[in-house]
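Enquirer: fold the following, please.
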Amino acid sequence: MLRILRAVLLVAMLPVGLACEDGKLQLPELPKVDLPNLPLPKLDTGNLVLIKTPSGGLQLDPTGSDALTALGACSDLVTYCFQPGARSLDECVAAVPQCKTSKPWQEKECCPAACAEAYAQARDKGQEPLSAFEQTFFLQPDCFPGVRSLLEGK
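Expert: A predicted model of the protein is given here:
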């Protein structure tokens, strides 16, 4: 499931014009997706069916708001900013708004300071930008509060 999330988010890297104010990138609002009205099959629970297999499948709760959805919004901020040759991942990770609480899913889209720090540490150790981004935000997103417990089903 984490690979699917990573693939979806990396595909979403669209060039978006950003303004610069006082030398700092000003991130645009993320596009709003009307999840409940996507043309996907719906279950009685209201969940959307993304993938159906004989042994199960993948569903999406369009009303969900938890650590994983907040991590998705955080990584969206970075990927929508990133534009090879114009804006680096380093610049974009540094430019995203930092979360103010330990419950980012209750805030406007943001990234915990710990994630920017983890990314910077990976870069300082010689990891390439995309590798550091993938490691920090997808493979071991321990910088994001609540994600590990959700991934481990706790």
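
Enquirer: can we go C-alpha only for contacts and neighbour counts from here?
Expert: Will do.

Enquirer: show me what the helix or strand harbouring R6 is packed against.
Expert: Element membership of R6, judged by DSSP states H and E, is helix 2-11. Applying 3 or more Cα pairs under 8 Å, 6 or more residues apart in numbering; DSSP states H and E, one finds that helix 2-11 makes contact with helix 67-81.

Enquirer: now the angle from the helix it packs on to helix 2-11?
Expert: Here helix 67-81 runs at an angle of 30 degrees relative to helix 2-11 (axes from the mean of the first three to the mean of the last three Cα atoms, to 10 degrees).

Enquirer: for helix 67-81, name the packing helices and strands.
Expert: Helix 67-81 packs on helix 2-11, helix 89-95, helix 147-151, going by 3+ Cα pairs under 8 Å, 6+ apart.

Enquirer: tell me the most buried of the ones you listed?
Expert: helix 89-95 (a mean of 19; mean count of other Cα atoms under 10 Å).

Enquirer: which elements pack onto it?
Expert: strand 24-26, helix 67-81, helix 113-124, helix 129-134.

Enquirer: returning to that earlier point: looking at the helices and strands packed on helix 67-81, which is closest to A120?
Expert: helix 89-95 (7.9 Å; Cα to Cα).

Enquirer: quick one more, to check against the first:
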Amino acid sequence: MVTSPSTELRLFMYGALLGDLIGSPWEFNRIKHDRFEMFSAQCAFTDDTIMTVAVADALLNDVDPATSMRAWAQRVKPQRGGYGAIFWVWLNNPDDEPYGSAGNGGAMRVSPAAMLGDTWDDVLAKATKVTACTHDHQIGLDAAKATAHAIWMAKNRAMFVCSQN
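Expert: Alright, predicted model coming up:
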């Protein structure tokens, strides 16, 4: 089945946002089993959904990612979970620079870069752009780039080649 780029993007965003919604009851908790109700009354969107939408908005409209993230954080409040304390301070201070985070927030919101990039180099540039405004520690950047790479390869039905060396 051939889909248009806009349909493909819409389906991709549904997948990213549904993943956050389904996983939201376990935000900050570890799941200890593999049987759970996929949609329950405890499901709600989190800050990860808001930031993923903000990144998509920034890339689609050629807006500064930091500006987009700050605007979306002011416009929409998460139903579950919440922003980390340092990230919250950054969101509320428009002049703040990247704060050296090595956390997973960059990887959590990077998926639109993988979907909107035409080539691996384009994906890498987009992933770096939307991550470096906060997660400028090399571990944070590498995590976001690895996540974007995995998504881009899946999107393009690429083969993963693993080596034991």
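
Enquirer: please state their TM-score.
Expert: Scored against TM-score structural alignment, normalised by the length of structure 1, the superposed chains reach a TM-score of 0.34; 91 aligned residues with a Cα RMSD of 4.7 Å.

Enquirer: related to what we said a few turns ago, following element in sequence after the helix holding R6 of structure 1, please.
Expert: strand 19-21.

Enquirer: in that next one, what counts as buried?
Expert: By 16 or more other Cα atoms under 10 Å, strand 19-21 of structure 1 has no buried positions at all.

Enquirer: what is that strand packed up against?
Expert: Partner elements for strand 19-21 of structure 1 (3+ Cα pairs under 8 Å, 6+ apart): strand 24-26.

Enquirer: next secondary structure after the strand it packs on?
Expert: As assigned by DSSP H and E, the chain's next helix or strand after strand 24-26 of structure 1 is strand 48-53.

Enquirer: picking up where we left off before, quick check: which of the helices and strands packed on helix 67-81 of structure 1 is nearest to K52 of structure 1?
Expert: helix 2-11 (14.2 Å).

Enquirer: got a list of what the residue nearest to R109 of structure 2 when sequence neighbours are not counted touches?
Expert: Spatial nearest neighbour of R109 of structure 2, chain neighbours left out: T52 (4.4 Å); criterion: Cα to Cα, 6 or more residues apart in numbering. By Cα atoms under 8 Å, 6 or more residues apart in numbering, T52 of structure 2 lies in contact with 108-112.

Enquirer: mind listing the helices for structure 2?
Expert: With DSSP state H applied, structure 2 shows helices at 5-23, 47-61, 65-75, 85-91, 105-109, 111-116, 120-132, 138-155, listed in chain order.

Enquirer: how about the longest one: buried residues?
Expert: Going by neighbour count (16+ other Cα under 10 Å), the buried part of helix 5-23 of structure 2 is 9, 12-13, 16-18, 20-23.

Enquirer: so what secondary structure elements neighbour that helix?
Expert: Helix 5-23 of structure 2 packs on helix 47-61, helix 111-116, going by 3+ Cα pairs under 8 Å, 6+ apart.

Enquirer: also the fifth one?
Expert: Where contact means 3+ Cα pairs under 8 Å, 6+ apart, helix 105-109 of structure 2 is packed against helix 47-61, helix 120-132, helix 138-155.

Enquirer: which parts of the shortest one are buried?
Expert: I take that to be helix 120-132 of structure 2. 123-124, 126-132.

Enquirer: helices or strands up against that helix?
Expert: Looks like helix 120-132 of structure 2 contacts helix 65-75, helix 105-109, helix 111-116, helix 138-155 (3+ Cα pairs under 8 Å, 6+ apart).

Enquirer: what's the spacing between K52 of structure 1 and L10 of structure 1?
Expert: For K52 of structure 1, the distance to L10 of structure 1 equals 23 Å [Cα to Cα, to the nearest Å].

Enquirer: do the same with V49 of structure 1
Expert: 21 Å.

Enquirer: and for L71 of structure 1?
Expert: Distance, L71 of structure 1 to L10 of structure 1, using Cα to Cα: 13 Å.
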